[in-house]
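*Asks:* What follows is a predicted protein model with its sequence.
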Amino acid sequence: MLKDFFGKRKKYASIPSEQAKADVPEGLMQKCSGCHKIYYRKEMNKNLQVCPNCGYHHPLQAWDRIDTLFDDDTFEEWDQALTTGNPLAFPGYEEKVEKDQKKTGLNEGVVTGKGTIDGQATAFAVMDSSFRMGSMGSVIGEKIARAVENARVEGIPFIIFTASGGARMQEGLLSLMQMSKTAIAIKRFSESGGLMISVMTHPTTGGVSASFASIGDYNFAEPGALIGFAGRRIIEQTIREKLPDDFQTAEFQLKHGQLDKVVNRLEMKEVLSLLLKFHQKGGNEK
């Protein structure tokens, strides 16, 4: 009988890998990019794409992020119809944008709007790295600048979640101009007494890290997020020195005074809600 048991096991093991894969529904399982443990995808979604074992923060799409933070049915999207053109007639650019639009269901790499977090109104922008790696083009800059201006006019705070590989090369100088456009809008907002909270997620690099991502009244980041301007290899070649292993991580930035706090995604809504309440009451809440 024991022989039969092991014989059956051996027989099962001989099933071709293609057949074994076919027996598992596609998308049912997900491997953690940090510790490589395998989980049911539903379990990871329930945990907001944070690994229960090692705490690795996987990318979160824009609308999933909105669902984790805002009160039900309170989020109102702004400038949804604003889409990218091809101002420099860059070959193949329009096709790549259309492909990402179909893949993500987004018109661009950022969603803006307003809603309430625990009953407190706030303007909001969230970048999505699955759309052109969250690269900053003219439409992303325009949507963020408009969202900041709307927040100023309505007298509500502004929260942004950044995720970007930097400037969008297909738009050249027009992409780099968004650094100053967004920074000016935020300065005007700040001078009017507005509150801005910036949360940098993985990755926040290039022109985005050097402009609107880093000039909030509060600058937060998710654990392990890559934050920096130039790439590690370029910096090492330039200064001819070996950089620390944790260089450009959120934890490194916090240690050197570039961040106010590293916030776990599972605690993010609570932290943001607390700050909104604090500033709504003029800082008098105990």
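*Replies:* In hand now; what should we look at? Computed from a prediction, not measured in an experiment: that's the story for all the values here.

*Asks:* From here on, just use CA atoms for contacts and neighbour counts.
*Replies:* Will do.

*Asks:* how long is stretch 29-36 end to end?
*Replies:* 12 Å (C-alpha to C-alpha, to the nearest Å).

*Asks:* number of nearby residues for Q248?
*Replies:* By the criterion of other C-alpha atoms under 10 Å, Q248 has 22 neighbours.

*Asks:* wouldn't it be in contact with G228 here?
*Replies:* Yes. Assessed by C-alpha atoms under 8 Å, Q248 is found in contact with G228 at 5.6 Å.

*Asks:* Helices of the stretch 1-150 of the chain, start to end?
*Replies:* Secondary structure of the stretch 1-150 of the chain (DSSP state H, counting those that start in this stretch): helices located at 2-13, 17-22, 41-46, 62-69, 93-104, 138-154.

*Asks:* how distant is the third one from the center of its chain?
*Replies:* Counting by C-alpha atoms, centre = their mean, to the nearest Å, helix 41-46 is centred 18 Å from the centre of its parent chain.

*Asks:* buried set for it?
*Replies:* Neighbour-count burial for helix 41-46 flags M44 (criterion: 16 or more other C-alpha atoms under 10 Å).

*Asks:* What of the fifth one?
*Replies:* Counting neighbours by 16+ other C-alpha under 10 Å, one finds that the buried residues in helix 93-104 are Y93, V97, D100, Q101.

*Asks:* would you turn those residues into TSV with distance to E18?
*Replies:* Compiled in TSV, the buried residues of helix 93-104 are given as follows (distance: C-alpha to C-alpha, whole Å):
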residue	distance to E18
Y93	37
V97	34
D100	30
Q101	32
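
*Asks:* also this one, for the comparison:
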Amino acid sequence: MAWFKKQKTTVEEPPRKPKTAEGMWLKCNHCREIIYRKEVERNHRVCPKCDYHFPISVLERIALLIDVGTFKEWDTDLEAQDPLQFQDQRSYKDRLKAQQDKTGRKDALVTGEGLIHGRKAVLCVFDFGFMGGSMGSVVGEKFCRAVDRAIEQKLPVILVTSSGGARMQEGTLSLMQMAKTSGAVAKLHEARLPFISVLADPTFGGVTASVAMLGDVILAEPKALIGFAGPRVIEQTIKQQLPDGFQRAEFLLEHGMIDRIVERKQLKDTLATLIGHL
């Protein structure tokens, strides 16, 4: 005979949470609010609460700026080499292959020509999805070839930047692209052809320190983060707290570093007007 009898207890199951489709909501990188993804997509991928402009793909950017069916891409076969045989946790060749498989393109810059409200122009767009839009030898070469074609055809050049800077896996060869692309812009100036730079979030490092800030007109998307070194690096270097909004497009406009902040939905009209005037 048992001295103790264990009572059977029934454990109530926790209420099941209603299933929600993954990816229906996203968090804004600026205001940190949770927002409905489809609402953002309907708004040209702009946050409806704070007007932050989310990064968009190269194809979305081209569709936004170029008349339908008029874009012709150039130099799609250019591919980076590995002259330094660079290796960290993975070899540079393996990293390149992985990025090419992921994005479907050879490197981080897409160049070509198309019509903007009927006006012919050369368009160069950085792909932040390809190794952070880093500028290596192929990026520099493609930009310079695009400039040469623009000079031959007497066309304006529009550059849309979204980059973390120079590509460390190519060392000094990557840093040399700063001088190379700057020299190409100088050739445009000599030919008296317009060069318009559009800074998207983020634009940093060697790209900011060279070609991105050399436009005859420099535009930026709202709240885009633009600079050379990151804010934390600067604070640690100068041992001072940085002002609010430091390195945002609005801060740069206030201090004369850029010419105008343009919302994404107005960018195509603004570029067409600038091309017409220039």
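*Replies:* Done, it's in. These figures come from a predicted structure and were not determined experimentally.

*Asks:* related to what we said a few turns ago, tell me the two of the buried residues of helix 93-104 of structure 1 that are most distant?
*Replies:* Spatial extent of the buried residues of helix 93-104 of structure 1 (C-alpha to C-alpha) is set by the pair Y93 and Q101 at 12.4 Å.

*Asks:* for structure 2, which helix is longest?
*Replies:* Identified as the longest helix of structure 2 according to DSSP state H is helix 171-190.

*Asks:* how close does that helix sit to structure 1?
*Replies:* Compared with structure 1 after fitting, helix 171-190 of structure 2 has a mean deviation of 0.5 Å; criterion: mean C-alpha distance after the TM-score superposition for structure 1.

*Asks:* What is the subsequent helix or strand relative to that helix?
*Replies:* Beyond helix 171-190 of structure 2 on the C-terminal side, the first helix or strand identified by DSSP states H and E is strand 195-203.

*Asks:* Just give me the mean distance for the helix or strand following that following strand relative to structure 1.
*Replies:* Under the assignment DSSP H and E, the closest C-terminal helix or strand after strand 195-203 of structure 2 is helix 205-208. For helix 205-208 of structure 2, the mean distance from the matching residues in structure 1 following superposition reads 0.5 Å, by mean C-alpha distance after the TM-score superposition for structure 1.

*Asks:* Where does helix 205-208 of structure 2 end up in structure 1?
*Replies:* Counting by TM-score structural alignment, helix 205-208 of structure 2 pairs with residues 206-209 of structure 1.

*Asks:* swap in stretch 66-79 of structure 2?
*Replies:* Counting by TM-score structural alignment, stretch 66-79 of structure 2 corresponds to 70-83 in structure 1.

*Asks:* Centre of the chain to the matching stretch, how far?
*Replies:* Using C-alpha atoms, centre = their mean, the offset of stretch 70-83 of structure 1 from its chain centre is 17 Å.

*Asks:* who's in contact with it?
*Replies:* 66, 107-108, 111-119, 139, 143, 147 (C-alpha atoms under 8 Å, 6 or more residues apart in numbering).

*Asks:* Kindly report the same for stretch 260-271 of structure 2.
*Replies:* Residues outside stretch 260-271 of structure 2 that contact it (C-alpha under 8 Å, 6+ apart): 44, 53, 64-66, 116-117, 218-222, 249-250, 253.

*Asks:* Buried ones in that stretch, by neighbour count?
*Replies:* R260, I261, V262, E263, R264, L267, K268, L271.

*Asks:* Likewise for stretch 253-260 of structure 1?
*Replies:* By neighbour count on 16+ other C-alpha under 10 Å, the buried set for stretch 253-260 of structure 1 is Q253, L254, L259.

*Asks:* next one: stretch 168-184 of structure 2
*Replies:* Q169, E170, L173, S174, L175, M176, Q177, M178, K180, T181, S182, A184.

*Asks:* Pick the one among the residues you listed closest to C124 of structure 2.
*Replies:* T181 (12.3 Å).

*Asks:* Distance check, that closest one against M168 of structure 2.
*Replies:* With the distance defined as C-alpha to C-alpha, T181 of structure 2 ends up 17 Å from M168 of structure 2.

*Asks:* can you check E41 of structure 2 too?
*Replies:* E41 of structure 2 sits 34 Å away from M168 of structure 2, going by C-alpha to C-alpha.

*Asks:* Point out the most buried one among the helices of the stretch 1-150 of structure 1.
*Replies:* Among those, ranked by average contacts under mean count of other C-alpha atoms under 10 Å, first place goes to helix 138-154 (a mean of 21).

*Asks:* how big's the offset between that helix and structure 2?
*Replies:* Mean deviation for helix 138-154 of structure 1: 0.9 Å (mean C-alpha distance after the TM-score superposition for structure 1).

*Asks:* Can you name every helix or strand that that helix contacts?
*Replies:* Here helix 138-154 of structure 1 touches strand 110-117, strand 120-127, strand 158-164, helix 172-191, going by 3 or more C-alpha pairs under 8 Å, 6 or more residues apart in numbering; DSSP states H and E.

*Asks:* Run the chain-centre distance for the first one.
*Replies:* Spelled out, that is strand 110-117 of structure 1. The answer for strand 110-117 of structure 1 is 14 Å, by C-alpha atoms, centre = their mean.

*Asks:* which other helices and strands contact that strand?
*Replies:* Using 3+ C-alpha pairs under 8 Å, 6+ apart, the elements in contact with strand 110-117 of structure 1 are helix 62-69, strand 76-78, strand 120-127, helix 138-154.
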